[in-house]
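[1] Dropping the sequence and predicted coords here.
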Amino acid sequence: MASMARRAQLFSHHPAAAAAVAVTPSVFLKCLSTPSGFSHRLSLRRCGRGGRSPAPRLLCSSSSDRAQQEAKAGSSQSIVGDLLDYLNESWTQFHATAEAKRQLLASGFHLLNENEEWDVKPGGRYFFTRNMSCLVAFAVGQKYSPGSGFHIIGAHTDSPCLKLKPLSASTKSGYLMVNVQTYGGGLWYTWFDRDLSVAGRVILKTGDGDFMHKLVKVKRPLLRVPTLAIHLDRLLLSFSVSSLVNVLIESVGINESLRTVNTEGFKPNLENHLIPFLATKPDERTKKTEEKSILSITPKNAHHPLLLQVLSEELGCSEDEIVSLELNICDTQPSCLGGGNNEFIFSGRLDNLASSYCAIRALMDSCSSDTDLANEHSIRMVALFDNEEVGSDSVQGAGAPTMFQAMRRIVDCLSKGQRSENIFERAIRESFLVSADMAHGAHPNFPDKHEDHHRPELQKGLVIKHNANQRYATNSITAFLFKEVANIHNLPTQEFVVRNDMGCGSTIGPILASGVGIRTVDCGIAQLSMHRRVVMHDFLDLVTSEFDIILITPCSVREICGKEDVDIAYKHFKAFFQSFSSIDKKLKVDY
């Protein structure tokens, strides 16, 4: 308070305020417009330099202490600790696929190659990868007969991020800069002032002239995108400061030229302002590389030698062996539990690695022993796709026929020597797909952003997504069947439909459903701080004071979901694999 009073005195001596009246802190507090839910006292303690309250206790614990995490996660039946491990391993879509591959192999699944013939048998468990960013795993029931259906859970491995440009090396003002391009609909302003690094894949040239595909992840903070100091750009001042200036103008007669406040919030230029720096003072190798005329693009002249040195040290190879690379920029902060009761998961990439892991884990646990498939007539499958965040139109995306080609090959393998016609087409009509992607949880600060009667909450179970315009593939039949699985196993579900005056996102569900006409339900775990562009619009509505920025900016690069919802999703998916066959045959529609 003393600090504010002193500032008021300084303003009162401004040349334009010769006849100024005394301005006390109470005048400021009376005139300032304060967001609901924030007391004046709280606001001053947030921004004042003197009398600052102690920093809040950190609720986020490192997942490296596995015993502690599992204790916080709950009973031994919880998979939350394992999900945290998966998230911390899976910085990129490549790492997410590789970790799923490792776990499937450890669970007894057999690796197939799309380029070779398959030998698939009833009771067998198999999987294959494509581009090391797409994975399809399946288990064949021992009582499978030609024409039986597939019970599938589909999700995706990619998340919005920054990716290195093909020519990433540049220098500015004595800094080594790493040029990046945006991938997907991220909340890019939340990538500022984060401890960033790189992860992805590289191609190495071996001594015998062959090439090797390897994944790489630099765990230490390596890059940074700093924000501009507020003193250098007064347009970044926010609503509460604007109100303060207005008070000064009206009370002490300060010149109108002080009205330089941008009420639209922080909107960085993604080409100019979102470039991470790597280091200062380029070394001699960098200078020589930049002075040369580039005749052919190689890693040596496309990327900073210092970056290649860091990668080579991580990979245990020489810089000359790196002939190609594909790297994502990643946040180094570990995924963890948080909240007053440790009931939340704070992490990047929850959309959609949380769904991916729950699906893979449910498949593995639903057929962990030979007896689990003894009475199964259908085929249990999980399909994890890449590039969902940019439309799915890629070789490894849901827009490609990857899953359906695999289904046809499986049917052909299991139908050898049998002359039954249209086996694959009949199998499709018997099949059912669960499109699992995260859902928008109701935001406590924005109750008007959800339809009054469809407000998904955290810790309340999977959200069934509906849209009359087919942005989701759910219909009344598929919703009923999937909810019936939950009812039998005493699991909660929720319903979601977007407001009529808001746009609606979409998923891989409609893409796959329309591809061959497979029955589909769209569902997901409720979360906050989802990345999509519509959330960016909501965020700008929220940023009405500097205090709001302090409180919520970090959350959008760190998404939030409920710990209980992860376990519910896992149980629901596992129950789907184990009991859907018996439920499905009880309902006849087109007969």
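    Thanks, I have it. Numbering: from 1, shown residues only.

[2] okay, CA-based contacts and neighbour counts for the rest of this
    Noted.

[3] all strands of the stretch 301-450 of the chain, in order?
    Listed in chain order, the strands of the stretch 301-450 of the chain (DSSP state E, counting those that start in this stretch) span 322-331, 336-338, 344-347, 379-385, 432-436, 439-440.

[4] Between those, which one is closest to residue 362.
    Residue 362 lies closest to strand 379-385 among the strands of the stretch 301-450 of the chain, at 9.3 Å (C-alpha to C-alpha).

[5] could you pull out the helices for the stretch 201-350 of the chain?
    239-252, 284-291, 299-302, 305-315, 350-366 (DSSP state H, counting those that start in this stretch).

[6] show me what contacts the spatially closest residue to residue 535 that is not a sequence neighbour?
    Take residue 535 and drop its neighbours on the chain: the residue closest to it by C-alpha to C-alpha, 6 or more residues apart in numbering is residue 529, 7.4 Å away. Counting by C-alpha atoms under 8 Å, 6 or more residues apart in numbering, residue 529 makes contact with 535, 555, 556, 557, 558, 559, 560.

[7] Which ones among those residues lie within helices?
    Among the contacts of residue 529, the ones falling in helices (DSSP state H) are residue 535.

[8] Let me know the closest of the contacts of residue 529 to residue 193.
    Distances from residue 193 to those, taken by C-alpha to C-alpha, are shortest for residue 557, at 11.2 Å.

[9] this is the comparison structure:
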Amino acid sequence: MASTTSKAAQGFLDFVNASPTPFHAVANAAKRLEDVGFTKISESDSWGPLLQVGKGYYFTRNQSALCAFVLPKGFKSGDGIGLVGTHVDSCCLKVRPVSKKIKGDFLQTYGGGIWRTWFDRDLSLAGRVIVQTSPDKFVSKLIKIDRPLLRIPSLAIHLDPARESFTFNKETHLYPVLGLVSAQLNAPSPASDAEGEIKKGGSAVGKPEMAPKHHAGMMDLLASELGVDVEDIYDFELSLYDVQPAVVGGLNNELLFAPRMDNLMSSYAAVEALAQSYTSLSDTQTTASAILLFDHEEVGSVSHHGAESSMFPHLVQRLTSAGIALSATETKERSLEVALAKSFLISADMGHGVHPNYTEKHHELLAPTLGEGVVLKTNAGQKYTSNAPTTFLIRRVAKLAGVPLQEFEVRNDSACGSTIGPHLSVNVRTVDVGLAQLSMHSIRETAGVKDVPYYVSFMQTFFEQYGTLDQELTVD
């Protein structure tokens, strides 16, 4: 078990260290799938001529959301799908569309982060940049600057009248230090004249869209990292991230210390489970398997690439249509509605482990512990979607996988977070699960090493056994 645990934990560490933004997470997930034989397709193509049974496929949307699926050899129109849904976005600080500081901040907060944890950390920039490569061609390039660039210094306790309460203004006190002399940050680039006209080869080529809006030094850095000229940069989405790598820690190497566990841990496990189940795809598997990695869960899931988008219903609809061409035995009764009725979604998102210093925040019987297995999440107000029939199936999956289960429900006197589950459960049976972690939404979070292989094994067993297990209980 030790070698399996080490391999699984290291796989997650490699994934999270390489994925400071949703764009990087999706790119790394796609590479893992391609390495085991998945084929990339496009939502703008007709899938009928492309799909084959016994094969795996994936597509991406906006570079920040991904869907992958495997069609078993017996797949027919109207057959159900075993799905795992996660999200790849995390709470972070983002660079504003206009960041050249005169008054106010140049950062915007994304999601409900614990922003005090971003002070006094070694920070850098990552994201995507729209670059012109020819007069009529533009590409979106990923960028990850692997060295400390920024730091948000806290105020010395001697100068803070609030002392230990640590109060700050998110608009004015989250301004990072980029260099020693702030005036230099707003100075024109050496390649620019006093009016901001960018020079190239000694002649003006006009004002680019971006250079007047941002610090010249930052624009020069982006251009240098990408190997392009400043005037070739037309837009970008950049986030700050902590350059300290995720690591294994604890007295007996039983803990993981990492950023973005919520929810890259679930996303990693989903990708890994689908990849492993694909490499051992059985001829007896009766249902398709799929993962949906959404963006924007931390801000409500309402976007073209969030859980409220068309990605899920369109996936089921297109696979149902493709099944007609793939099977010679389909019947008129098989339809999208039948496929949805036969499908099942695991909404996988991290959960709150019991905090040793705040045990009163958990119900004594519903206090999951780090390293003790997958967490079943329930909520009477349907912030989580689990109910008796859906948790019954999950208990069967866990038993077959040999994975321990824990229970979590928030106390009546505490607020409950939410997941992608409620957004999707109007169309499909859904259950909410996760892993126990500490410091959710901090720049640095904590989880248990043993839980990584538990999570992967649990999801892999679900993909491989869902079709059989779904026959054991019918509740209409």
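    All right, it came through fine. Remember, predicted model here, so these are calculated numbers, not experimental data.

[10] still contacting in structure 2, which of the contacts of residue 529 of structure 1?
    Retained contacts for the contacts of residue 529 of structure 1 in structure 2, judged by both residues aligned by TM-score structural alignment, their matches' C-alpha atoms under 8 Å, are 556, 558, 559, 560.

[11] which residue in structure 2 lines up with the third one?
    Using TM-score structural alignment, the partner of residue 559 of structure 1 in structure 2 is residue 445.

[12] measure that match to residue 317 of structure 2 for me?
    The gap separating residue 445 of structure 2 from residue 317 of structure 2 is 38 Å, by C-alpha to C-alpha, to the nearest Å.

[13] do residue 133 of structure 2 as well
    Residue 133 of structure 2 is 37 Å from residue 317 of structure 2, by C-alpha to C-alpha.

[14] These two: which is more packed in?
    residue 317 (18 against 12; other C-alpha atoms under 10 Å).

[15] my guess is that one contacts residue 336, does it?
    Yes. Judged on C-alpha atoms under 8 Å, residue 317 of structure 2 makes contact with residue 336 at a distance of 5.6 Å.

[16] Now for structure 1: which helix has the highest residue count?
    helix 563-584.

[17] Show me what that one packs onto, helices and strands only.
    Helix 563-584 of structure 1 makes packing contacts with helix 80-89, strand 150-156, helix 350-366, strand 462-466, helix 476-488 when contacts are defined by 3 or more C-alpha pairs under 8 Å, 6 or more residues apart in numbering; DSSP states H and E.

[18] next SSE after the second one?
    Where DSSP states H and E defines the elements, the next helix or strand beyond strand 150-156 of structure 1 is strand 161-172.

[19] That following strand to helix 284-291, inter-axis angle?
    90 degrees (axes from the mean of the first three to the mean of the last three C-alpha atoms, to 10 degrees).

[20] Identify each buried residue in strand 161-172 of structure 1, please.
    Going by neighbour count (16 or more other C-alpha atoms under 10 Å), the buried part of strand 161-172 of structure 1 is 161, 162, 163, 164, 165, 166, 167, 168, 169, 170, 171.

[21] Pull the most distant pair out of the residues you listed.
    161 and 171 (22.2 Å).

[22] related to what we said a few turns ago, quick one: closest of the helices of the stretch 201-350 of structure 1 to residue 130 of structure 1.
    The nearest among these, by C-alpha to C-alpha, is helix 350-366 at 15.8 Å.

[23] In structure 2, what stretch matches the closest one?
    Going by TM-score structural alignment, helix 350-366 of structure 1 sits over residues 261-277 in structure 2.

[24] Give me the contact list for the matching stretch.
    12, 15-16, 25, 29, 32-33, 36, 84, 86-90, 289-291, 293, 348-350, 434, 440-441, 445-446, 452, 455-457, 459-460, 463-464.

[25] any chance of the kept ones among the contacts of residue 529 of structure 1 in TSV, with neighbour count and distance to residue 276 of structure 1 too?
    Output for these, formatted as TSV (neighbours: other C-alpha atoms under 10 Å; distance: C-alpha to C-alpha, whole Å):
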residue	neighbour count	distance to residue 276 of structure 1
556	24	19
558	22	19
559	21	22
560	25	25
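
[26] And the furthest pair within those?
    Checking these with C-alpha to C-alpha, the most distant pair is 556 and 560, at 8.6 Å.

[27] Cool, thanks, talk later.
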